[in-house]
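Asker: no FASTA, just this:
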């Protein structure tokens, strides 16, 4: 039987150090993508919740447990107008009786943007439209309630140590599925990279769990905000270092952790701007019954399809986009 907390099974000492609340439907399935290739596999995190899935749910199991353990009552976060993170956070905050405010920056209009704005309103989030990314970030870091003991300020995408631990747990989940024969050991795992916690957690988790696989992140967010790096090898590496320090303080003996791998060439003309490669990937995955979005998963899936062509080894695409209907 596959556990929904394999990280705790491997390291029981973390049960007292790491707040956790079951919010996700785990484990998510691994499936062959026969229409893509004989060596093609997918991890279905789009099915991580019965109402609204995606990769954010895994992070929020740990993040919102931390919120409640600290006695906080109001989560303040930020993202684009079509933020999947904002939807997942609003939904689970409503479920747990927490208030939620989402600061929003503009992104190109799309069905995903319209649907997610509708979802966030449905889940009771307070939405504040801030215009540009730069202005939104300033509003987030300069918020007048920053020192309030009742407010929890959550970085975009749920990318903090708690969120990263959610994807270390995910790597152990995949190891269980491999050991049970549900899929082969992938030579490569391809995943989109925006705020970094997903790729950071999988990179650390694969090393700790002993998975012989390369974690390859496909950058889908701006690399810099002016001169400030926001989605780079260095920013992912910094989150990994903070998380590894936390693990070490909690008596987890770490093996050598590889640096993150980040590919920039599928980003296109901007955040949320569709690409021809992404459109082709969207059509190809639709033939498999998998829905992609133009901002994140289409670009990562395009990279995955190119990688499949170049290799005869098993490769796994980690699907991070919700597939539940509006």
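Answerer: Yep, it's here. Only a predicted model underlies this, so the values are computations on that prediction, with no experimental measurement involved.
Asker: only C-alpha atoms for contact and neighbour calcs from this point on.
Answerer: Noted.
Asker: Okay, buried residues for whatever helix or strand residue 218 lives in please.
Answerer: Using DSSP states H and E, residue 218 sits in strand 214-219. Within strand 214-219, the residues that count as buried by 16 or more other Cα atoms under 10 Å are 214-219.
Asker: Kindly reformat the residues you listed as CSV and extend each row with distance to residue 291.
Answerer: Shown next, in CSV, are the buried residues of strand 214-219 (distance: Cα to Cα, whole Å):
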residue, distance to residue 291
214, 25
215, 22
216, 21
217, 19
218, 18
219, 19
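Asker: Nearest to residue 103, out of those residues: which one, please.
Answerer: residue 219 (22.4 Å; Cα to Cα).
Asker: Hmm, that closest one is touching residue 194, no?
Answerer: Yes - between residue 219 and residue 194 there is a contact under Cα atoms under 8 Å: 6.4 Å.
Asker: Find residues that contact each of these two.
Answerer: With contacts taken as Cα atoms under 8 Å, 6 or more residues apart in numbering, the residues that reach both residue 219 and residue 194 are residue 231.
Asker: which residues in the chain form helices?
Answerer: Using DSSP state H, the helices found in the chain span residues 6-10, 14-17, 56-69, 84-96, 111-122, 133-141, 161-179, 197-209, 233-249, 276-286, 297-310.
Asker: Could you say which of those helices is packed most deeply?
Answerer: The highest average neighbour count among the helices of the chain, using mean count of other Cα atoms under 10 Å, belongs to helix 197-209 at a mean of 26.
Asker: for it, packing partners?
Answerer: Applying 3 or more Cα pairs under 8 Å, 6 or more residues apart in numbering; DSSP states H and E, one finds that helix 197-209 makes contact with helix 161-179, strand 188-193, strand 214-219, helix 233-249.
Asker: Quick one: residues in contact with the third one.
Answerer: What it means is strand 214-219. So strand 214-219 is in contact with 187-194, 199, 202-203, 231, 260-264, 266-267, 299-300, 303, going by Cα under 8 Å, 6+ apart.
Asker: on that earlier part again, may I see the helices and strands packed on helix 197-209 arranged in TSV, with distance to residue 14 as well?
Answerer: Shown next, in TSV, are those (distance: least, Cα to Cα, whole Å):
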stretch	distance to residue 14
helix 161-179	11
strand 188-193	26
strand 214-219	24
helix 233-249	9
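Asker: Next one for the comparison:
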């Protein structure tokens, strides 16, 4: 704002979630082209619910049977079903306002399954389960392919998958 512009906040906002709706459109294109099958589930770390709201809204908009499993890695006041639904539905409303061909659908609690128990003592704090998942994935694939999960988001989401 000091340089005369208006900031766009992307974390846990409807506008920020639209990129993840777009990711589901890309996924649907790959499904339609026979590149991949429709996934049954998507696990995603949820620190603000913005990502999981967008993914859930995208699945709902496109009629995918894929269920999103947000893994809570932040405080319940931020990561909760009510917040996810609010962001998802505001994202859909934002898109519909600009393009009436966007389906008039509403995300509800049955469209996702929030997973708790992986936060640990606080946001960003390592957990035993998360570290074990990081270490296991590194030994099985990461070392060979040159990647390593981290412990705040991906390690905890992977632990929930296990």
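Answerer: Now that the structure is in, tell me what you want to look at. None of these values were measured; they are calculated from a predicted model.
Asker: Can you calculate the TM-score here?
Answerer: The TM-score (TM-score structural alignment, normalised by the length of the second structure) is 0.83; 153 aligned residues with a Cα RMSD of 2.0 Å.
Asker: Tell me which of the helices and strands packed on helix 197-209 of the first structure lies nearest to residue 308 of the first structure.
Answerer: strand 188-193 (9.7 Å).
Asker: roughly how far out does that closest one sit from the chain middle?
Answerer: Relative to the centre of its chain, strand 188-193 of the first structure is centred 11 Å away, using Cα atoms, centre = their mean, to the nearest Å.
Asker: residues in the second structure aligned with it?
Answerer: Under TM-score structural alignment, the match for strand 188-193 of the first structure in the second structure covers residues 41-46.
Asker: That stretch against the first structure, how far on average?
Answerer: After superposition onto the first structure, stretch 41-46 of the second structure lies on average 0.5 Å away from the residues it aligns with, using mean Cα distance after the TM-score superposition for the first structure.
Asker: Would you mark the buried spots in that stretch?
Answerer: 43-46.
Asker: I would like the residues contacting that stretch, please.
Answerer: If you take Cα under 8 Å, 6+ apart as the criterion, stretch 41-46 of the second structure is touched by 51-52, 66-74, 79, 153-154, 156-157, 161.
Asker: Switch the buried residues of stretch 41-46 of the second structure over to JSON lines; also include distance to residue 5 of the second structure.
Answerer: Shown next, in JSON lines, are those (distance: Cα to Cα, whole Å):
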{"residue": "43", "distance to residue 5 of the second structure": "36"}
{"residue": "44", "distance to residue 5 of the second structure": "32"}
{"residue": "45", "distance to residue 5 of the second structure": "31"}
{"residue": "46", "distance to residue 5 of the second structure": "29"}
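Asker: from the residues you listed, which single one is nearest residue 93 of the second structure?
Answerer: Here the nearest of the buried residues of stretch 41-46 of the second structure to residue 93 of the second structure, counting by Cα to Cα, is residue 46; it sits at 21.8 Å.
Asker: Could you check how far the closest one is from residue 116 of the second structure?
Answerer: Going from residue 46 of the second structure to residue 116 of the second structure by Cα to Cα, to the nearest Å gives 10 Å.
Asker: which residue lines up with residue 64 of the second structure in the first structure?
Answerer: Match for residue 64 of the second structure (TM-score structural alignment): residue 211.
Asker: burial count for that match?
Answerer: Counted with other Cα atoms under 10 Å, residues neighbouring residue 211 of the first structure total 18.
Asker: who's in contact with it?
Answerer: Per Cα under 8 Å, 6+ apart, neighbours of residue 211 of the first structure: 175, 185.
Asker: which residue packs closest to the residue positioned nearest the centre of the second structure, ignoring adjacent ones?
Answerer: The centroid of the second structure falls nearest to residue 52 when counting by Cα atoms, centre = their mean (2.8 Å). Leaving aside its sequence neighbours, residue 52 of the second structure sits nearest to residue 70 (Cα to Cα, 6 or more residues apart in numbering; 5.9 Å).
Asker: Spatially nearest residue to the counterpart of residue 293 of the first structure in the second structure, not counting backbone neighbours?
Answerer: The alignment partner of residue 293 of the first structure in the second structure, by TM-score structural alignment, is residue 150. Closest residue to residue 150 of the second structure apart from its sequence neighbours, by Cα to Cα, 6+ apart: residue 134 at 6.6 Å.
Asker: Number of residues surrounding the nearest residue to residue 272 of the first structure once chain neighbours are set aside?
Answerer: Nearest in space to residue 272 of the first structure, with sequence neighbours left out and distances taken as Cα to Cα, 6+ apart, is residue 295 at 4.0 Å. Close neighbours of residue 295 of the first structure, defined as other Cα under 10 Å, add up to 27.
Asker: Contacts only, for residue 295 of the first structure.
Answerer: Contacts for residue 295 of the first structure were tallied using Cα under 8 Å, 6+ apart; they are 220, 271-274.
Asker: among the helices and strands packed on helix 197-209 of the first structure, which is nearest residue 289 of the first structure?
Answerer: Proximity to residue 289 of the first structure, assessed across those by Cα to Cα, is greatest for strand 188-193 (18.6 Å).
Asker: Compute the inter-axis angle for the closest one and helix 197-209.
Answerer: Angle of strand 188-193 of the first structure versus helix 197-209, following axes from the mean of the first three to the mean of the last three Cα atoms, to 10 degrees, is 150 degrees.
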